[in-house]
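> No letters, just coordinates:
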């Protein structure tokens, strides 16, 4: 039925009959009450036109069209949803004049004054108000309807018209009936909705995700069991939250690594205690609870690895290896190319939603990429693929590799609280990222710790297993390791601690002595207007400079290359972070290096304890050595 052809009589008759099918006992009668013996009548006799006109005259205004049309079919209504037991007809609608306290509480939500001017339609309810606002109307003269229950601790729910409210209550009736009676509640409406759910499943696999999502959203409002789980998958991949919104899918053991893993990631991210997890998994079959707890443990320890069967699963493994060293764009391209080969592991499985719980691959799935993923035919659907969306790291929609990021973006990265933050990094030639802890920290026992994002506390995995959070008492800051474009790797620290510009020492020479190759070290403290660059090879510093404000100190046995010469980038005529940006851009070209922006700002990378470049002075009671150089004394007496 469209807006022009909506048939109130047909709609209300169907609602009454379906309600009676659910609530009538085997003898054909309803339980006691005023409806007893009238199984197919939620409504009342029509209100004559003269009675409706008299009501309008008494109220002093014309009624909104849909409410007026409703009264002409049924002069009131019983059981409008689960909490409104009777709606007003012509004799019972009245202005709601007792809304002072409510108005004060919700006035900031744009509803100030509505409570004193609204038409109240609830006659009997479970503390639920149903109001029509005469000043919130559309071009057709429809008044917005509001439903408010104080026990919900939520703002009033708005509906565009009385008709929209009634249609929502009809869906609520279906939803509650389905929850109570499951598949036993079957009629023409549920069969129609279930057919739409199946069509939506095929649409989703064929890449028509928006059409599928609209159909599933409506079916979920009707409480159709399959719709809720499928709708939840589409929403999650588009970046929309909703704890527990997978319907019955978690009960399927084949989906432990999919929807259960996502629920576990939600739980860890929210910081809720394990009692809430127990309540969530308590509904699962007993045999699944232990497995769900194991999934939660792996997610919490960041050892969960998303897996999938067939060629797509092989692509997942390749993408994870790319992402773990910062190759997030390459990893996404790997996944995207393999998506047509993805296959569902259960009947209502629509997409690889479990990727969201993978500590390395989950961050790749931005809402934009999730939307693109859902637009790619998969699961055997043979239809054209959509045009790829822009890469997260590429400008102007170009799908560029990580090397295009360069280094200059570090000078333009948004900062917390409007204050630019210090950072440092080491670029090491000819050393794989997993070997960085040994060569940078000079510790043969050093190893990479689990990947973390810059928003998460760093963790260390001790020999006994489990995870230990670094609490700030550690003697080293945390470096994040990755690939800076072959043959270079990087160790990057944001907000390095214990920085003292007067005690600063570059690690470049020492690290290059351990590797034999070239090493580049950069330390930037924007608030102190401090910029350091040093390049070493074979254990010797080749060239270096430190700019502090407009003053520049140079060291090393070679001249600084012209493109990097600080005289051209730092000085009285320079302002802000311009010099920093220029040197970083030139450095990227000079050595062919890049730092992956998305991986460092949004993704997860392996970490390790990175020694301070400016060790603090000795504390009380700590031994120290003072050395002084004295001029040689002449052997002849003065």
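Received it, and whenever you're ready, just let me know what you need. Just so it is clear, the structure is predicted and the values come from calculations on it, not from any experiment.

> can we go C-alpha only for contacts and neighbour counts from here?
OK.

> Now do the stretch of helix or strand residue 13 belongs to: which elements does it pack against?
Using DSSP states H and E, residue 13 maps to helix 8-23. Here helix 8-23 touches helix 162-181, going by 3 or more Cα pairs under 8 Å, 6 or more residues apart in numbering; DSSP states H and E.

> what's the helix it packs on packed up against?
For helix 162-181, the packing partners by 3+ Cα pairs under 8 Å, 6+ apart come out as helix 8-23, helix 65-71, strand 143-149, helix 209-221.

> swap the cut-off to 10 Å and go again
helix 8-23, helix 65-71, strand 128-137, strand 143-149, strand 157-159, helix 188-205, helix 209-221, helix 225-237 (3 or more Cα pairs under 10 Å, 6 or more residues apart in numbering; DSSP states H and E).

> which parts of the fifth one are buried?
Spelled out, that is strand 157-159. residue 159 (16 or more other Cα atoms under 10 Å).

> Can you spell out which helices and strands pack onto it?
Using 3+ Cα pairs under 10 Å, 6+ apart as the test, strand 157-159 ends up in contact with strand 128-137, strand 143-149, helix 162-181.

> which residues sit against it?
By Cα atoms under 10 Å, 6 or more residues apart in numbering, the residues outside strand 157-159 that reach it are 130-132, 143-149, 164-168.

> Write the ChimeraX selection for whichever of those are buried.
Burial among those is assessed by 16+ other Cα under 10 Å; the matching ChimeraX selection reads:
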select :130,131,132,143,144,145,146,147,148,149,165,166,167,168
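
> what's the farthest-apart pair in the contacts of strand 157-159?
143 and 149 (19.7 Å; Cα to Cα).

> follow-up on the earlier one: switch the helices and strands packed on helix 162-181 over to JSON lines; also include distance to residue 303.
Formatted as JSON lines, the helices and strands packed on helix 162-181 follow (distance: least, Cα to Cα, whole Å):
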{"stretch": "helix 8-23", "distance to residue 303": "48"}
{"stretch": "helix 65-71", "distance to residue 303": "57"}
{"stretch": "strand 128-137", "distance to residue 303": "47"}
{"stretch": "strand 143-149", "distance to residue 303": "44"}
{"stretch": "strand 157-159", "distance to residue 303": "42"}
{"stretch": "helix 188-205", "distance to residue 303": "30"}
{"stretch": "helix 209-221", "distance to residue 303": "31"}
{"stretch": "helix 225-237", "distance to residue 303": "21"}
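
> next, the one to line up against it:
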């Protein structure tokens, strides 16, 4: 077993010093100490002797941690550690902090009565820590003698008032110094007017790493690519953040993804603006100032495009397009997603991905589609990984295996609790041999025979309530989403229907089944309120063939019910009516060969319409209320 070689402090500090010296503009006014350091190309001081280090340890009563000790042997202190600590302590200046900053008292004020020992221990770092910052921009650097690793290293904690965050922790003094070197690089990476171009051995090595990571990402090696890009990003290398953000966005990571350095490039804006704008629209509440901040440096044409795209995204009218054969696949995928076949839509996109052409050398994958109201819901973390693992953009590599579809098939998934445990009642209509757009003519009257544009069920309900001016206690008009339910079937589905009233219920199956076959299912076996119930009715050529309703603990039936659907097979065998829901739904799916697309219904956007009432008109003597809004 080989022993790890000790860290080469001298080479590291010499390289840092030279980079710092070369980054300074000629003729700039600076202190005598900094000018001497620039000419000497050395930010440090003479090395500390073993005697000086031992004297420090005797004064403090503790042996110093290994990496700080080795650092002192090379330089007894350090200038310009990162961008905000101008002088770091050596043997003469290192001393116990003893809450000189008052931070312990300040943080204690934020502790509540339930604060545990760990939280109080973290506050006490400002009392027990060894202070290393001598001169700084209100930045404190402390070694913690109580946070010690197995190798003897003390953790370093830093805090700055202007960062508005919790103290940062580093595993060791070495980890802290390496991060300060990265901070120095990130602050110099984009020189302002008058500063020399920031080019050195480190930047050349990192830029080569970025280029290799770009090619690796296009070959499908996104995990290795993002690791390299993140390292280069820490040093502020141009391109690294913009490239890495493309990978992160497809992994479903939307926070702090801004495509920095690329989104304001007119070549890439058509692909990168839409996802940036969509994330902004989801959290901005009409305050668009942050969008302009993330587009700083953009010209007026690009800003106009951004705001036009923002209005489209907010209005649900944004439509992703792409050139060539991949663009043709996008249109086919949108049509599939529009009617609920999200798995088919995803496979269509993936099958065409080898034909995708990037907009420029720094374009890693198609991205604009995630803002499309129909295509965006296709994205799931496992699908993002599949796309990123596929070779594209002219690069060769091994294609990944397809991910498992998000739709389980059948109907039994309706018996499973949804994430919010809200889908305890639902109803749907299956119609054979007709297209989804034909369903309103069979299930609705008048103006309601036109489909609404695709939207989530929540959006559809909100819109309906916003425009509805009359509410009746007798009508039961269903707001239903429509789509395809497998070969030869279309569906209309409502996930949160009104209460079931067996006395007034009128099945829409006969009207829906004119000239064909229709199936109606209404389940409330897990309903929060009232007795559990289940209804099934089947019609052919406009006439009901058979039906049954389970309610109030009994079954009412009519017609010649097939054995597979006979309610006696399900009800009565179990005291818990909810236990029969899954086998009942499996039987319905098996009898008719139809299914409902879970992902499209739960997470996607579908066309909707409002049906005619599922209840009969009131009879003489039956009272009801109607509320009309002005």
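Yep, that arrived. Just so it is clear, the model here is predicted, and its values are computed rather than measured.

> After superposing, what score do the chains get?
Here the superposed chains carry a TM-score of 0.89, computed using TM-score structural alignment, normalised by the length of structure 2; 598 aligned residues with a Cα RMSD of 2.6 Å.

> Make JSON lines out of the helices and strands packed on strand 157-159 of structure 1 and add distance to residue 449 of structure 1.
As requested, these are exported to JSON lines (distance: least, Cα to Cα, whole Å):
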{"stretch": "strand 128-137", "distance to residue 449 of structure 1": "54"}
{"stretch": "strand 143-149", "distance to residue 449 of structure 1": "50"}
{"stretch": "helix 162-181", "distance to residue 449 of structure 1": "46"}
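
> Residue 322 of structure 1: which element?
Per DSSP H and E: helix 310-324 holds residue 322 of structure 1.

> What does residue 242 of structure 1 correspond to in structure 2?
By TM-score structural alignment, residue 242 of structure 1 lines up with residue 255 in structure 2.

> Test my guess that that match contacts residue 279.
Yes. The pair residue 255 of structure 2 / residue 279 is scored as a contact, 8.6 Å apart, by Cα atoms under 10 Å.

> tell me the centre residue of structure 1?
residue 239 (4.9 Å; Cα atoms, centre = their mean).

> Distance of it relative to residue 233 of structure 1?
Between residue 239 of structure 1 and residue 233 of structure 1 the distance is 10 Å, computed by Cα to Cα, to the nearest Å.

> Identify the contacts common to the two.
By Cα under 10 Å, 6+ apart, residue 239 of structure 1 and residue 233 have no common neighbours.

> mean deviation of stretch 210-217 of structure 1 from structure 2?
Taking mean Cα distance after the TM-score superposition for structure 1, the mean distance separating stretch 210-217 of structure 1 from the aligned residues in structure 2 is 0.7 Å.

> Tell me, how many residues neighbour residue 112 of structure 1?
Other residues near residue 112 of structure 1 come to 16 when the count uses other Cα atoms under 10 Å.

> Likewise for residue 450 of structure 1?
20.

> Touching, it and residue 459? I think so.
Yes. Contact criterion Cα under 10 Å: residue 450 of structure 1 and residue 459 qualify, at 6.8 Å.

> any residues in contact with both of those two?
In contact with both residue 450 of structure 1 and residue 459: 301, 302, 467, 606, 607, 608, using Cα under 10 Å, 6+ apart.

> Which residue is the nearest non-sequential neighbour of the residue nearest to the centre of structure 1?
Spatial nearest neighbour of residue 239 of structure 1, excluding adjacent residues (Cα to Cα, 6 or more residues apart in numbering): residue 367 at 4.7 Å.

> do the same with residue 353 of structure 1
Using Cα to Cα, 6+ apart, the closest residue to residue 353 of structure 1 is residue 258 (5.9 Å).

> List the contacts of the one you found.
Counted by Cα under 10 Å, 6+ apart, residue 258 of structure 1 has contacts 233, 249-250, 306-308, 345, 349, 351-357.

> Residue 75 of structure 1 now?
43-48, 51-52, 68, 87-92.

> if I look at residue 195 of structure 1, how far off is residue 603 of structure 1?
40 Å.

> and those two? which has more neighbours close in?
Neighbours per residue (other Cα under 10 Å) separate residue 195 of structure 1 from residue 603, with residue 603 holding more: 24 against 13.

> Just confirm that one is within a helix.
No. If the criterion is DSSP: H, G, I helix; E, B strand; the rest coil, then residue 603 of structure 1 is coil and not within a helix.

> Around residue 207 of structure 2, how many other residues sit close by?
Neighbours of residue 207 of structure 2 using other Cα under 10 Å come to 18.

> typo on my end, residue 39 of structure 2
11.

> And the residue nearest to it when sequence neighbours are not counted, how close does it get to residue 200 of structure 2?
Among residues not flanking residue 39 of structure 2 along the chain, residue 21 sits closest, at 7.5 Å (Cα to Cα, 6+ apart). As judged by Cα to Cα, residue 21 of structure 2 and residue 200 of structure 2 stand 11 Å apart.

> quick one, which of these two is more surrounded?
residue 21 (18 against 13).

> wait, what's in contact with the more buried one?
So residue 21 of structure 2 contacts 34, 35, 37, 38, 39, 40, 41, 42, 43 (Cα under 10 Å, 6+ apart).

> likewise residue 132 of structure 1?
63-64, 67, 95-96, 114-115, 117-121, 142-147, 158-162.

> what's the spacing between the aligned partner of it in structure 2 and residue 58 of structure 2?
If you follow residue 132 of structure 1 across to structure 2 using TM-score structural alignment, you land on residue 143. Residue 143 of structure 2 sits 17 Å away from residue 58 of structure 2, going by Cα to Cα.

> What of residue 271 of structure 2?
Relative to residue 58 of structure 2, residue 271 of structure 2 is positioned 62 Å away (Cα to Cα).

> If you tally nearby residues, what's the number for residue 284 of structure 1?
Counted with other Cα under 10 Å, residue 284 of structure 1 comes out at 18.

> likewise residue 133 of structure 1?
Residue 133 of structure 1, neighbours per other Cα under 10 Å, totals 23.

> Alright, that wraps it up for me.
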